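Colleague: quick one, what's the 3D model for this:
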Amino acid sequence: MSLTHLPPLREALAEHGLLAKKAFGQHFLLDLNITRKIARLAEIGAGDCVIEVGPGPGGLTRALLETGARVIAVEKDQRFRPLLEDLAQAAGPGALTLEFADALIADEDALIGGHAGHAVSNLPYNVGTALLIKWLTGSWRPVSMTLMFQKEVAQRIVAPVDAPAYGRLALIAQATSQARTIMDVPARAFTPPPKVESAVVRLTPRPDRPSAQRLDALQKLTAAAFGQRRKMLRASLKPLGGEPLIEAAGLDPQARAETVDVDGFLRLADAWIAQRAR
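Modeller: Next up is the predicted model:
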């Protein structure tokens, strides 16, 4: 059997008696026109290596395999093993590698075998943000990430400074990547339909990505600043250095976190590192 001769996804799900599990945040994307569009917007092609988290019945997986890419699918739900093994067999030797594991603790560098790789996923709603932070701040360096989130989360990733959705997620994403929304996906496209709309975000690494030390400092500072976002920085950052720290970064101690851009927070990170080195 080849990819072109696989049964429709709805038939495959029915054959295996599979339903989405709410506990895993599962919503199946079965429309191959949509999954093929995502693969195209991800700019995936023959010879590329892709990590996909949460393939479920394999709708996006099929679209990625059709490009000629090599796909490593990380799935926590063992119920999908027979269906995904059928897909791996149809794709041919070496095209699809299955890893039944928790993506939050998976070692992407080991999975991808030292190759440059991409992340393309319709992420489970309950782990999407945590996975993104892991990939933005961890040791794995994907060439690009094309990821589907709840639309509200996508807006938080791409939000500009002083926008209502601007916060920690925007800062960490935009300090490490160029991030933009490339596609909206209506709830009716999923089975079962979620209560919210979704969106696909594409992230490509910034050439001036902060060091691990700066990222660690940035995470601590944004946690404090946005943990009390209605307070002035001099109050929210008091435990980390207060006004002297803020002034060393060239910022106004009376400013609030949502008015400080990425460069401003990176200067705060540098000032905090310098303060601790004294």
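
Colleague: can we go C-alpha only for contacts and neighbour counts from here?
Modeller: Fine.

Colleague: separation between A116 and D31?
Modeller: As judged by Cα to Cα, to the nearest Å, A116 and D31 stand 29 Å apart.

Colleague: one more: L215?
Modeller: Taking Cα to Cα, one finds L215 at 38 Å from D31.

Colleague: in terms of neighbours, single out the busier of the two.
Modeller: L215 (20 against 16; other Cα atoms under 10 Å).

Colleague: confirm that the more buried one sits in a helix.
Modeller: Yes - in this structure, L215 lies within a helix as judged by DSSP: H, G, I helix; E, B strand; the rest coil.

Colleague: in contact with D261, which residues?
Modeller: 161, 171 (Cα atoms under 8 Å, 6 or more residues apart in numbering).

Colleague: mind running it again at 6 Å?
Modeller: V161 (Cα atoms under 6 Å, 6 or more residues apart in numbering).

Colleague: where along this protein do the strands fall?
Modeller: Along the chain, the stretches classed as strands by DSSP state E are 28-29, 49-53, 70-74, 96-99, 118-122, 144-150, 177-185, 190-191, 198-205.

Colleague: reformat those as a markdown table; add distance to R278.
Modeller: Shown next, in a markdown table, are those (distance: least, Cα to Cα, whole Å):
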| stretch | distance to R278 |
| --- | --- |
| strand 28-29 | 53 |
| strand 49-53 | 42 |
| strand 70-74 | 44 |
| strand 96-99 | 46 |
| strand 118-122 | 40 |
| strand 144-150 | 38 |
| strand 177-185 | 31 |
| strand 190-191 | 54 |
| strand 198-205 | 32 |
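
Colleague: to compare with the earlier structure, here is another sequence to fold:
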Amino acid sequence: MVRPQKRFGQHWLQSSRVLGKILQAADLAPQDHVLEIGPGTGVLTRPLLDQAGQVTSVEVDREAHQALTTTLTHPNWHLILADFLKLDLAGLPDPKPNKVVANIPYNITGPILIKLLGTISQPQTQPFQSLVLLIQAEVASRILASPADKAYGALSLRVQYLAKPEKICHVPPTAFFPPPKVDSTVIRLTPQPPLIPCDCPPLLDELIQLGFATRRKMLINTLKGRVEREVLLNAFQDLNISAQTRAENLDLKTWIQFSNWLDQAGLESVLSD
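Modeller: All right, here's what the predicted structure looks like:
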């Protein structure tokens, strides 16, 4: 058996219950082409091949890659030795993957999400139908959070702008070898258009970044260096937002409305690059 490498953040999933939950959430069919990140020992790869038409697995660990080439063969399986963050998704086999199912390294969850979903300013031009990911529970809580939750922040808004997040199941450390020091969660992300149209996504992205830079301060103070106070007060009044509101008090729809108000008022130039 290939030993998990700490430098790659590897923890081999060994729970049949969790595997079943992942596969159920992925809802695979013969016409699906699945992208898997970090197949490791192939414990998830094998059932994916049983249910999907094609599977493309990307593995950065040479030892794991070599072991897989000798223990697993399938006519509809593509195994790529590469750093996923450096991989050109446009160069993947045709037809391109339409779903992602993966137990991803926790230390690079953020960059992986950006590569798979894009950003508010630059969404993925050809979004996947769904992403079923096994990630650190703390990060999942932030992704799933609403304004009433302590975990709510910029990550919540950025992911929810791009996709509908759902919690599938909790995963304890004992489900892995070796057990990680944190709990985990399986989530499903379904890319979709934002709740309401956003007139200027780069402006929205910047406002969220500024607003949560000092999350305990009122927005009137966190944005005063970029937008004139009177302009902010006018926007708040028109949108029925309290002048004492903080970034964490506004839901995604209100953030978009706020960004649209500033953009339509011709004030994008107030926010410097």
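
Colleague: follow-up on the earlier one: who wins for proximity to S236 of structure 1 among the strands of structure 1?
Modeller: Judged by Cα to Cα, the one of the strands of structure 1 that comes nearest to S236 of structure 1 is strand 177-185, at 26.3 Å.

Colleague: how big's the offset between that closest one and structure 2?
Modeller: Mean deviation of strand 177-185 of structure 1 from its aligned counterpart in structure 2 after superposition (mean Cα distance after the TM-score superposition for structure 1): 1.0 Å.

Colleague: helices of the stretch 101-250 of structure 2, start to end?
Modeller: 109-117, 137-144, 154-162, 201-213, 219-222, 229-238 (DSSP state H, counting those that start in this stretch).

Colleague: with distance to P30 of structure 2 added, can I get those helices in CSV?
Modeller: Shown next, in CSV, are those (distance: least, Cα to Cα, whole Å):
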stretch, distance to P30 of structure 2
helix 109-117, 22
helix 137-144, 29
helix 154-162, 27
helix 201-213, 36
helix 219-222, 50
helix 229-238, 51
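
Colleague: ok so, going back, out of the strands of structure 1, flag the one nearest P160 of structure 1.
Modeller: strand 177-185 (10.6 Å).

Colleague: so which bit of structure 2 is the closest one matched to?
Modeller: Mapping strand 177-185 of structure 1 onto structure 2 (TM-score structural alignment) gives residues 163-171.

Colleague: now the spatially most central residue of structure 2: how far from K224 of structure 2?
Modeller: Taking Cα atoms, centre = their mean as the criterion, L113 is the residue nearest the geometric centre of structure 2, at 3.6 Å. L113 of structure 2 sits 31 Å away from K224 of structure 2, going by Cα to Cα.

Colleague: ok, L195 of structure 2 next?
Modeller: 27 Å.

Colleague: how about F84 of structure 2?
Modeller: Applying Cα to Cα to F84 of structure 2 and K224 of structure 2 gives a distance of 40 Å.

Colleague: how about N234 of structure 2?
Modeller: Relative to K224 of structure 2, and taking Cα to Cα, N234 of structure 2 is found at 13 Å.

Colleague: go on, K217 of structure 2?
Modeller: In terms of Cα to Cα, K217 of structure 2 sits 11 Å off from K224 of structure 2.

Colleague: next: G153 of structure 2.
Modeller: In terms of Cα to Cα, G153 of structure 2 sits 20 Å off from K224 of structure 2.

Colleague: which one's more surrounded, those two?
Modeller: The neighbour count for G153 of structure 2 versus K224, taken as other Cα under 10 Å, is higher for G153 (24 against 13).

Colleague: that one -> structure 1?
Modeller: In structure 1, G153 of structure 2 lands on G167 (TM-score structural alignment).

Colleague: L117 of structure 2 now?
Modeller: With TM-score structural alignment as the criterion, L117 of structure 2 pairs with L136.

Colleague: and that match, how many neighbours?
Modeller: 23.

Colleague: mind checking how far it is from T129 of structure 1?
Modeller: According to Cα to Cα, L136 of structure 1 stands 10 Å off from T129 of structure 1.

Colleague: quick one: neighbours of whichever residue in structure 2 pairs up with L268 of structure 1, just the number.
Modeller: Aligned counterpart of L268 of structure 1 in structure 2: F258 (TM-score structural alignment). Residues lying near F258 of structure 2 (other Cα under 10 Å) number 21.

Colleague: same check, this time on A69 of structure 1
Modeller: 18.

Colleague: that one pairs with which position in structure 2?
Modeller: Match for A69 of structure 1 (TM-score structural alignment): G53.

Colleague: got a list of what its match touches?
Modeller: 30-33.

Colleague: what about 7 Å?
Modeller: 29-33, 76 (Cα atoms under 7 Å, 6 or more residues apart in numbering).

Colleague: repeat for G68 of structure 1
Modeller: By Cα under 7 Å, 6+ apart, the contact set of G68 of structure 1 is 45-47.

Colleague: K151 of structure 1: which of these is nearest?
Modeller: Using Cα to Cα, these come closest to K151 of structure 1 at G45, 26.6 Å.

Colleague: what about G113 of structure 1, how many neighbours?
Modeller: 10.

Colleague: distance of it relative to W140 of structure 1?
Modeller: Going from G113 of structure 1 to W140 of structure 1 by Cα to Cα gives 11 Å.

Colleague: could you do Q254 of structure 1 as well?
Modeller: For Q254 of structure 1, the distance to W140 of structure 1 - Cα to Cα - is 37 Å.

Colleague: next one: S177 of structure 1
Modeller: Counting by Cα to Cα - S177 of structure 1 and W140 of structure 1 are separated by 14 Å.

Colleague: again with F226 of structure 1
Modeller: 27 Å.

Colleague: what's the answer for L240 of structure 1, then?
Modeller: Taking Cα to Cα, one finds L240 of structure 1 at 29 Å from W140 of structure 1.

Colleague: returning to what we had before: so for S177 and W140 of structure 1, which residue has more residues nearby?
Modeller: S177 (21 against 17).

Colleague: if you skip the residues just before and after it, what's nearest to the more buried one?
Modeller: In space, S177 of structure 1 comes closest to P205 once its chain neighbours are excluded; the distance is 4.3 Å by Cα to Cα, 6 or more residues apart in numbering.

Colleague: what lines up with that neighbour in structure 2?
Modeller: P205 of structure 1 maps onto P191 in structure 2, by TM-score structural alignment.

Colleague: number of residues surrounding the residue nearest to P197 of structure 2 when sequence neighbours are not counted?
Modeller: Among residues not flanking P197 of structure 2 along the chain, I256 sits closest, at 7.8 Å (Cα to Cα, 6+ apart). I256 of structure 2 has 25 neighbours, counted by other Cα under 10 Å.
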